[in-house]
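K.L.:
Pasting a predicted model and its sequence here:
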Amino acid sequence: MSTTYDVTGMTCGHCAQAVTTELSSVQGVTGVQVDVATGKVVVEGEGFTDAQVAEAVDEAGYALA
């Protein structure tokens, strides 16, 4: 399963790495693809919730749009 989210505030590779690191620690997430230019983040896996994704993105210092 793959879900796409819009994330606000990302501007560089460091931003993408921070979001990837936090999302990768969510149980059930098996892959993360970040496109800084569009603000899109694709999260792959099963068993995670939108709330868990939002919390991980917030922990990285960004927010779901």
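P.N.:
Everything's here; your move. These numbers were taken from a predicted model, which means no experiment stands behind them.

K.L.:
When you work out contacts or count neighbours from here on, use the C-alpha atoms and nothing else.
P.N.:
Fine.

K.L.:
how far does the biggest helix by length in the chain sit from the chain's center?
P.N.:
Across the chain, the longest stretch assigned as helix under DSSP state H is helix 13-24. Relative to its parent chain, helix 13-24 has a centroid offset of 7 Å by Cα atoms, centre = their mean, to the nearest Å.

K.L.:
What's the first helix or strand after that helix?
P.N.:
Counting by DSSP states H and E, the next helix or strand C-terminal to helix 13-24 is strand 29-35.

K.L.:
Included below, for side-by-side comparison, is a second structure:
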Amino acid sequence: MSSSCCSPNNTCSTAAQSSVAVDGVRTVYAVSGMTCGHCKDAITKAVGAVDGVSRVEVDLASGQVTVVSAADLDDRVIAAAVDDAGYEVTGRAA
């Protein structure tokens, strides 16, 4: 069967597992003051410049910023980057 997700050595490979390996650590922050595309761009640029950050996802509707990194990052470093962009981290999102 060529459609199986299992390899010849009986290890399973699923999209969820490979996604975790590719994505790394996901941390979601609540950020206040974001209202438009400019806000999204400013946050993405500022947080994306932090060492170790591989991806930034900004959701204006929920006021959340998801930071993807290879390892855990110091929340204070992310908060400082957000602050430099003119916004405020109000904490980690639930």
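P.N.:
Arrived safely, thanks for sending. None of the values given here were measured: they were computed from a predicted structure.

K.L.:
And the TM-score between them?
P.N.:
For this chain pair, the superposition-based TM-score is 0.96 by TM-score structural alignment, normalised by the length of the first structure; 65 aligned residues with a Cα RMSD of 0.8 Å.

K.L.:
circling back to that earlier point, mean shift of the longest helix of the first structure relative to the second structure?
P.N.:
For helix 13-24 of the first structure, the mean deviation from the second structure after alignment is 0.3 Å (mean Cα distance after the TM-score superposition for the first structure).

K.L.:
In the second structure, what stretch matches that helix?
P.N.:
Aligned by TM-score structural alignment, helix 13-24 of the first structure corresponds to residues 37-48 of the second structure.

K.L.:
if we can go back for a sec, could you name the helices and strands sitting against the longest helix of the first structure?
P.N.:
Counting contacts by 3 or more Cα pairs under 8 Å, 6 or more residues apart in numbering; DSSP states H and E, helix 13-24 of the first structure packs against strand 29-35, helix 50-59.

K.L.:
relative to helix 50-59, how tilted is that helix?
P.N.:
Inter-element angle recorded for helix 13-24 of the first structure and helix 50-59: 140 degrees (by axes from the mean of the first three to the mean of the last three Cα atoms, to 10 degrees).

K.L.:
what's the distance between the residue most central in space within the second structure and Gly48 of the second structure?
P.N.:
Nearest to the mean C-alpha position of the second structure, counting by Cα atoms, centre = their mean, stands Val67 at 2.3 Å. Look at Val67 of the second structure and Gly48 of the second structure: by Cα to Cα, to the nearest Å, they are 8 Å apart.

K.L.:
what's the closest non-adjacent residue to the equivalent of Ala54 of the first structure over in the second structure?
P.N.:
In the second structure, Ala54 of the first structure lines up with Ala79, judged by TM-score structural alignment. Nearest residue to Ala79 of the second structure in three dimensions, chain neighbours excluded: Val89, at 5.5 Å (Cα to Cα, 6 or more residues apart in numbering).
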